[in-house]
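A.B. asks: sequence isn't available, so here's the structure alone:
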């Protein structure tokens, strides 16, 4: 089994960086088995392609506009996911959209795809998350861990 947790976002635009901050917290807090790769995708685009080919499951953590109050955490799966990257809130999402499209064209798309999305409070210039969005990190981690467990992965907190 081959799984990737991909955190994407621009850490120079406050809440836009939530995906990166979340995967960093995941690595600090949890011991993950070798079949799970955690990637800080930052604002990368097509350079992620090879890392995401032929996966059993891809979990993307990102800032998304969902028309909900700030700091709302959502989960979308499979065919629901690409639609979120058609409405761009930052340039990196063009990259994610292109990577997903390229994986599909190459017939190397993940078997299962999950988006854990977080509604931003602010996209202003700044390296810190807003307090509201920073407070979602435990819920985001719980959602990622639940996705891994659904895939049959044993996840344990580090001591």
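C.D. replies: Noted; the coordinates are in hand. The structure presented is a predicted model; accordingly, all values stated were derived computationally and were not measured.

A.B. asks: from here on, contacts and neighbour counts on C-alpha atoms
C.D. replies: Will do.

A.B. asks: can you give me the strands for the chain?
C.D. replies: Assigned strands in the chain, in chain order: 3-8, 30-31, 36-42, 57-63, 73-77, 112-118, 156-157 (criterion: DSSP state E).

A.B. asks: and among those, the most buried is which?
C.D. replies: Each of the strands of the chain was scored by mean neighbour count; the highest is strand 57-63, a mean of 26, by mean count of other CA atoms under 10 Å.

A.B. asks: A further structure is provided below for comparison with the first:
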């Protein structure tokens, strides 16, 4: 409950600056998300619906791609929305940045290419920053993306990416 409270406070306090910081007590540093365009308020409602539904896929139909990063305790620590033709960066609070830049023109036909690129870079970033639960959610077809060569294991509605065996 405390984690959710801090997540909400940071999220709304930084909304006007288009920067969200969610302080995660377990990993002990803030996650920063920077958007170049105004934030879609549906991205604020999404994590709370997911919490109520037990981290299951929900029927929200925005035109964005989402990926959610959870720490090893399965508490929400970061939410990122990939908006069409938009660049965003992810910071770990210590000056390290991961830059992604994708143009989503035809989502239904570009799933595999986008998912492969995102998962490759996000997976590498995640394993070097001490959290191992990553979920990439496609709201248009209600499926989780899968990167070839990686095994997925379902645990209480979450999907854990395992390193190649």
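C.D. replies: That came through fine. Being a predicted model, the structure only gives us computed values, none of them experimental.

A.B. asks: superposed, what's their TM-score?
C.D. replies: Overlay of the two chains. TM-score (TM-score structural alignment, normalised by the length of structure 1): 0.31; 96 aligned residues with a CA RMSD of 5.7 Å.

A.B. asks: want to try CSV for the strands of structure 1, with distance to residue 103 of structure 1 as columns?
C.D. replies: Output for those, formatted as CSV (distance: least, CA to CA, whole Å):
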stretch, distance to residue 103 of structure 1
strand 3-8, 14
strand 30-31, 29
strand 36-42, 16
strand 57-63, 12
strand 73-77, 16
strand 112-118, 12
strand 156-157, 31
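
A.B. asks: between those strands, which one is nearest to residue 96 of structure 1?
C.D. replies: Closest to residue 96 of structure 1 of those is strand 3-8 (CA to CA; 8.5 Å).

A.B. asks: counting by contacts, list what the closest one packs against.
C.D. replies: Strand 3-8 of structure 1 sits against helix 18-29, strand 36-42, strand 57-63, with contacts defined as 3 or more CA pairs under 8 Å, 6 or more residues apart in numbering; DSSP states H and E.

A.B. asks: okay, now the nearest residue to residue 22 of structure 1 once chain neighbours are set aside: neighbour count?
C.D. replies: Once flanking residues are discounted, residue 22 of structure 1 sits nearest to residue 137: 6.0 Å by CA to CA, 6 or more residues apart in numbering. Residue 137 of structure 1 is flanked by 21 other residues according to other CA atoms under 10 Å.

A.B. asks: ok but residue 22 of structure 2 is inside a strand, no?
C.D. replies: Yes - assessed by DSSP: H, G, I helix; E, B strand; the rest coil, residue 22 of structure 2 belongs to a strand.
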